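S.K.: Give me a 3D structure for the following:
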Amino acid sequence: MRSEHCVTRNHIQVFHNRVLPSGPQRIRFRTLVYGSMLPLIVWAGIAGFLGYFFDPIAPMVLCGLFVTWIALGFTLRRRRKHSVRCSLYGAFGAVLAGSLDGF
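M.R.: Sure thing, here's the model as predicted:
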């Protein structure tokens, strides 16, 4: 598999198996987001609930945690010599996949 095809595929297969191409092809960011709709909807609902019933600072803290974990995942993947595209997609996908493990 070429380096530009190196992205996290497992979390997309968990939620939307038909989203992925059949073989190792370049995955666009739109496909990554479409495959991650369930975690995005769940966390948007939680952020909306926190913002409505509690202080508006609560969703900002939640978003800050996500940004921190994505930045950490990106950095760790870049240190393992992944491409920028692979690191960004992998970090984004891994955070969304890992965030629903508790549910």
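
S.K.: C-alpha from now on. contacts and neighbour counts both.
M.R.: Fine.

S.K.: Which elements pack onto whichever helix or strand L50 is part of?
M.R.: Under the criterion of DSSP states H and E, L50 resides in helix 37-53. For helix 37-53, the elements it packs on are helix 57-79, helix 84-99, judged by 3 or more C-alpha pairs under 8 Å, 6 or more residues apart in numbering; DSSP states H and E.

S.K.: Any buried residues in the longest one, and which?
M.R.: Along helix 57-79, these residues count as buried under the neighbour rule (16 or more other C-alpha atoms under 10 Å): 58-59, 66, 69-71, 73-75, 77-78.

S.K.: Report all helices and strands that it contacts.
M.R.: The helices and strands touching helix 57-79, judged by 3+ C-alpha pairs under 8 Å, 6+ apart, are helix 37-53, helix 84-99.

S.K.: coming back round to it: tell me which residues in the helix holding L50 are buried?
M.R.: Within helix 37-53, the residues that qualify as buried are 38-40, 43, 47, 50, counting by 16+ other C-alpha under 10 Å.

S.K.: Second chain to compare with the first, below:
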Amino acid sequence: MTDEHCVTRDHIELWNKRVLPDGLASVGLGTVLRGSMLPIVVWLGVAAFVYFIYNPVVAAVEGGLFLAFSLLGFTLRRRSGHSAKCSLYGAIGGVLDKSMAGI
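M.R.: Got it, this is the predicted structure:
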């Protein structure tokens, strides 16, 4: 898969569809993060809640889960032939997307 066709609307589904241009276009990491504001706020909100209410260790475990899922997504994308850039964006976008599956 070539770099110019890897990071496209079809490859990374974002929560806020308005941040993507019409048609296929390369998407930067800033666009992925801007389009994923709801999942980012939820991840950070839960981390802040458990940090202050329970224990900082619980917040570290949540951060570790995010990192583990991101690394797993990155590895799976690299094995399927995607570029490193595409794999990084897809892994972060994928974790943020799948974490909001019930909302």
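
S.K.: out of the helices and strands packed on helix 37-53 of structure 1, nearest to F15 of structure 1?
M.R.: Closest to F15 of structure 1 of those is helix 84-99 (C-alpha to C-alpha; 9.1 Å).

S.K.: mean distance, that closest one to its aligned residues in structure 2?
M.R.: Superposed on structure 2, helix 84-99 of structure 1 shows a mean distance of 0.6 Å to its aligned residues (mean C-alpha distance after the TM-score superposition for structure 1).

S.K.: Quick one: list the elements packing against that helix.
M.R.: Counting contacts by 3+ C-alpha pairs under 8 Å, 6+ apart, helix 84-99 of structure 1 packs against helix 10-15, helix 29-35, helix 37-53, helix 57-79.

S.K.: Please repeat the previous calculation with a cut-off of 7 Å.
M.R.: Counting contacts by 3 or more C-alpha pairs under 7 Å, 6 or more residues apart in numbering; DSSP states H and E, helix 84-99 of structure 1 packs against helix 57-79.

S.K.: Read off where the helix it packs on ends up in structure 2.
M.R.: Mapped onto structure 2 using TM-score structural alignment, helix 57-79 of structure 1 covers residues 57-79.

S.K.: quick one: the matching stretch to chain centroid distance?
M.R.: Centroid displacement of stretch 57-79 of structure 2 relative to its chain, using C-alpha atoms, centre = their mean, to the nearest Å, is 10 Å.

S.K.: Now for the aligned partner of M100 of structure 2 in structure 1, how many residues are close by?
M.R.: Aligned against structure 1 by TM-score structural alignment, M100 of structure 2 finds its counterpart in L100. Close neighbours of L100 of structure 1, defined as other C-alpha atoms under 10 Å, add up to 13.

S.K.: ok, now G102 of structure 1?
M.R.: G102 of structure 1 has 5 neighbours, counted by other C-alpha under 10 Å.

S.K.: and what of G35 of structure 2?
M.R.: Neighbours of G35 of structure 2 under the rule other C-alpha under 10 Å: 20.

S.K.: contacting residues around it?
M.R.: G35 of structure 2 makes contacts with 14-16, 19, as judged by C-alpha atoms under 7 Å, 6 or more residues apart in numbering.
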